[in-house]
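>>> okay, here's the prediction I keep looking at, along with the sequence it came from:
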Amino acid sequence: MVIAIGFEGSANKLGIGIVHNGVVLSNCRRTYITPPGEGFLPRETAQHHRSLVLAVLSQALREAAVTPEQIDVVCYTKGPGMAPSLQTVAIVARTIAQLWNKPIIGVNHCIGHIEMGRMITGSDNPIVLYVSGGNTQVIAYSRNRYRVFGETIDIAIGNCLDRFARVLKLSNDPSPGYNIEQLAKKGKKFLSLPYVVKGMDVSFSGILSYIEKQSYQLLKSGEYAPEDLCFSLQEVLFAMLVETTERAMAHCGSQEVLIVGGVGCNLRLQEMMETMCHERGAKLFATDERFCIDNGVMIAQAGFEMFRTGNLTKWDETTVTQRYRTDAVEVTWR
């Protein structure tokens, strides 16, 4: 009976969660929110995490009703992510592990999302669509690795949506992508945009540049409303993701799709993927914002899986890796 605590801080979300043999005991999170039209910078984001991490830790222990003595393993996000944020949270995790005299495990952020999704939804061996602010990948498990079948060749889909939200001066509360989704629900007029799928890979930077260039004149003339542009951007980006995911399903013979990552909360993306799955006689698995958005529970869950198979991190390797590939991790627990 293992109790694991997970520390997540790879971007603007600071999360600490505790799991007990696959049961979530607590899932506490704070988000660094910047003014409309601005992104979050590494230094300020790290300062945000540093100022709140002890309060979030206390809250997580209190809600889980556990003491440090009951914790079996300390887990933290090793990467990928923003270096200052990763380092801030890793230092706290290392300190806690020493103070509590507990083993420590560095967890790949993406694998945290996957194992969290598998635990919450009960999916067995799905094709995984991982979509977030910093990552866009189509993944499948094969021979002790999570293999990347396709990915973005430039910016991530979440980054694309966030940057267009800045063009429209949308609020960053609770997130730019969420506010784009709400506007898109009211969109009625479709703007034709570039559709860039290259084999199994996708590209978003050209689409973003195109709609940024066109948006000023289109909005000024009244030909299109902000709602129309958000609707058009979502439809094109999500169609690209559904296409590459379906191709991976055909290649692997899979009948399951699991959507993880912050953008996975988008109900329109889930709806489009559900339609594709229905046509193939397959099943879609998705979660809500509690588990899609970066959180400490996913790090604790992945760390728990590693811990039960003896996959600990050596102390001199408890560093961070800003570019930590999903397929660089040997999966010992499946």
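Received, thanks.
>>> contacts, neighbours, all on C-alpha from now
Will do.
>>> now residue 139: which helix or strand?
strand 136-142 (DSSP states H and E).
>>> run through who's touching that strand.
125-131, 146-152, 156-157, 244-245, 248 (C-alpha atoms under 8 Å, 6 or more residues apart in numbering).
>>> and the residue nearest the centre of the chain, how far is that from residue 69?
Residue closest to the mean C-alpha point of the chain, counted by C-alpha atoms, centre = their mean, is residue 261 at 2.8 Å. With distances taken as C-alpha to C-alpha, to the nearest Å, residue 261 is found 32 Å from residue 69.
>>> comparison target, given below:
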Amino acid sequence: MICLGIESTAHTLGIGICKNGEILANARSMYKSAKPGEGIIPRKAAEHHSEIFPTLYKQALAQAKLTPDKIGLYAFSEGPGIGACLRTACAAAKYLSAKHRKPIIGVNHCHSHIEIAKKFTGFKDPLTLYVSGGNTQILVEEKKSFHVLGETLDIGVGNLFDSFARELGLQFAHGSAIEQLALKGKYTELPYTVKGMNLAFSGLFTAVSKKIPSTSKEDLCYSLQETVYAMLCEASERALTLTGKREVMVCGGVAQNKRLQQMMGEMAKEHGAKFGVAPNEFNADNGAMIAYTGEILFSRGIRSKLKDCRPRQKYRSDEVRLRL
């Protein structure tokens, strides 16, 4: 089977094509705010996705060297995400499914990050740290669903970094901008909040923002990264000890950070566990992961009805049905 997947949960529109687990195409385009510190404006991001979709659709088909009639399944990012953005993928997939009379399937965004990371790491039963803009979770896969062992009690790690970068007046690609500044910084003390395997970041954001007038950007970025990643490692280590897993995986947009990869890798090694992460191209939001996960779900007999397909802004990972 050949599956075309559409991702549009936030600032990125991605269209990917997979054939029996092989990635044939992965086209993507990112909405960028016009001014520093502006962030994602849902209406403008959705307009970007709608306007660029026809071009990106043709680009994906060209990459895969396919014609539309060869697509056998359409998958779309059902949620969680920004409502206005989610509607683009949903509407496009429903249109293509109806036009070509092919099945459609909704995919949870978090689930797709996990599946694509498992593909590249070769892991079968990992403890997963999922870190993205709106989500921060530590989870394991059970027979028919995910079990969330720990998560953020307020904002996601990516949200924290994006918000702080805007306070600093940094341009878009906030995570990488903070990572580069952190390379030149020194540590200054910040609050540290881990509650069992749960975490909280809003107090940390307030504290680091208050230090902007008196502390260099480099020192603040370094200190923020070190504090956040130490919190994530502590909570993940607790989960690893509890579950006894032999594989540790990090996925999601924030998983692109080299320092986080290093710290999580060292933690896993201390416990005799393997550590893995997908290539950065597939940790960033992309359509290939939606197509790949859509194929997996369809092969397990899971189906979506066209009339029931709709965006789900607060679609939790532990609500996903992995198997019948």
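Okay, I see it. Not measured: the values here are computed from a predicted model.
>>> returning to what we had before: how much does the strand holding residue 139 of the first structure stray from the second structure?
Compared with the second structure after the fit, strand 136-142 of the first structure shows a mean deviation of 0.7 Å (mean C-alpha distance after the TM-score superposition for the first structure).
>>> ok so residue 76 of the first structure is a strand residue?
Yes. Counting by DSSP: H, G, I helix; E, B strand; the rest coil, residue 76 of the first structure is part of a strand.
>>> thought it was touching residue 297?
No. Counting by C-alpha atoms under 8 Å, residue 297 is not a contact partner of residue 76 of the first structure; they are 10.4 Å apart.
>>> by how much does the helix or strand hosting residue 3 of the second structure deviate from the first structure on average?
Residue 3 of the second structure is located in strand 2-7, with elements delineated by DSSP H and E. Here the mean offset of strand 2-7 of the second structure against the first structure after fitting is 0.5 Å, by mean C-alpha distance after the TM-score superposition for the first structure.
>>> average distance between the helix or strand just after that strand and the first structure?
Using DSSP H and E, the next helix or strand after strand 2-7 of the second structure towards the C-terminus is strand 12-19. Mean deviation of strand 12-19 of the second structure relative to the first structure after superposition (mean C-alpha distance after the TM-score superposition for the first structure): 0.5 Å.
>>> the helix or strand following strand 12-19 of the second structure - contacts with which helices or strands?
Next along the chain after strand 12-19 of the second structure, taking DSSP H and E as the criterion, comes strand 22-30. Counting contacts by 3 or more C-alpha pairs under 8 Å, 6 or more residues apart in numbering; DSSP states H and E, strand 22-30 of the second structure packs against strand 12-19, helix 42-64, helix 287-299.
>>> now do the helices in the second structure.
Taking DSSP state H as the test, the helices found in the second structure are 42-64, 83-100, 109-121, 157-168, 174-182, 202-210, 217-243, 258-270, 280-283, 287-299.
>>> residue range for the last one in the first structure?
Just to be clear, that refers to helix 287-299 of the second structure. Under TM-score structural alignment, helix 287-299 of the second structure corresponds to residues 296-308 of the first structure.
>>> could you pull out the buried residues of the matching stretch?
For stretch 296-308 of the first structure, a neighbour-count test (16 or more other C-alpha atoms under 10 Å) marks 296, 297, 298, 299, 300, 301, 302, 303, 304, 305, 306, 307 as buried.
>>> as TSV, those residues with distance to residue 284 of the first structure would be great.
Output for those, formatted as TSV (distance: C-alpha to C-alpha, whole Å):
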residue	distance to residue 284 of the first structure
296	24
297	22
298	20
299	23
300	24
301	21
302	21
303	25
304	25
305	23
306	26
307	29
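>>> cool, thanks, signing off.
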